[in-house]
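Peer 1: One predicted model, sequence on top.
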Amino acid sequence: MADQLAAKLQQEEQVDSPTTTLGRIGEIVEKATGVESEQVTAGTSPSDLGVDSLSMIEITVRCEEAFGVRLDDATVLGFSTVGEFADYLDEHAAAEA
């Protein structure tokens, strides 16, 4: 299933991608859940966005592809806000670059 999702992600066009990590996460959340990216703020929790377990898997895979960071379930489930997740991605994307 992850391979199929990765293939789908590669086919999607990247038009007017935001430049901040938080903005990029917002677009990923919008694609996975339909929640408008503007509703995704640093203080927003996944439950505030109505993210279910399947959506979280899709968001995780999309973020791995977009940021080049490997994410495990325990790490992803440990974040209480989108801002914490964005900070983690910033730190680890720089380390893996």
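Peer 2: Perfect, I can see it now.

Peer 1: Please count neighbours and contacts with C-alpha atoms only from this point.
Peer 2: Will do.

Peer 1: so Val51, which of the three states?
Peer 2: coil (DSSP: H, G, I helix; E, B strand; the rest coil).

Peer 1: before we go on, here's another structure to hold up against the first:
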Amino acid sequence: MSENQNTLNTVREMIVDRFGVQEDKVNAEMTFEDLGADSLDVVELVMELEDHFNIQFDDERIEELSTVGDAVRYIDELK
């Protein structure tokens, strides 16, 4: 399994836990808007991702993340 797929699986689990969506509905193309996430929800998810992966998101990049796949790719860049 690729590093990107491992990251996606972890992010998917965290999204399922936080937003209560079905795991099979979460994919790389899903937007945070699809999740019903507002800006505070996204910030809280980012903080959880930073803690889990021991990374620090750049505030400007957070605003550019629109899909789950965007977040996964950015996490993999920072690891």
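Peer 2: Arrived safely, thanks for sending. Given the structure is predicted, the values throughout are model-derived calculations rather than measurements.

Peer 1: Which residue of the second structure is paired with Arg24 of the first structure in the alignment?
Peer 2: Counting by TM-score structural alignment, Arg24 of the first structure lines up with Thr10 in the second structure.

Peer 1: just the helices in the second structure please.
Peer 2: Applying DSSP state H to the second structure gives helices spanning 3-19, 39-53, 59-64, 68-78.

Peer 1: Mean neighbour count and distance to Phe32 of the second structure added to the ones you listed, as JSON lines?
Peer 2: Below are the helices of the second structure laid out as JSON lines (neighbours: other CA atoms under 10 Å; distance: least, CA to CA, whole Å):
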{"stretch": "helix 3-19", "mean neighbour count": "16", "distance to Phe32 of the second structure": "10"}
{"stretch": "helix 39-53", "mean neighbour count": "14", "distance to Phe32 of the second structure": "7"}
{"stretch": "helix 59-64", "mean neighbour count": "11", "distance to Phe32 of the second structure": "11"}
{"stretch": "helix 68-78", "mean neighbour count": "17", "distance to Phe32 of the second structure": "7"}
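
Peer 1: which stretch among the ones you listed comes nearest Glu29 of the second structure?
Peer 2: With CA to CA, the closest approach to Glu29 of the second structure among the helices of the second structure belongs to helix 68-78: 6.0 Å.

Peer 1: contacts for that closest one?
Peer 2: Here helix 68-78 of the second structure makes contact (CA atoms under 8 Å, 6 or more residues apart in numbering) with 3-4, 7-8, 11, 27-32, 53, 55-56, 65.

Peer 1: 6 Å instead?
Peer 2: With contact meaning CA atoms under 6 Å, 6 or more residues apart in numbering, helix 68-78 of the second structure is reached by Leu8, Ala28, Met30, Leu65.

Peer 1: which residues of the first structure does it align to?
Peer 2: With TM-score structural alignment applied, helix 68-78 of the second structure matches the range 82-92 in the first structure.
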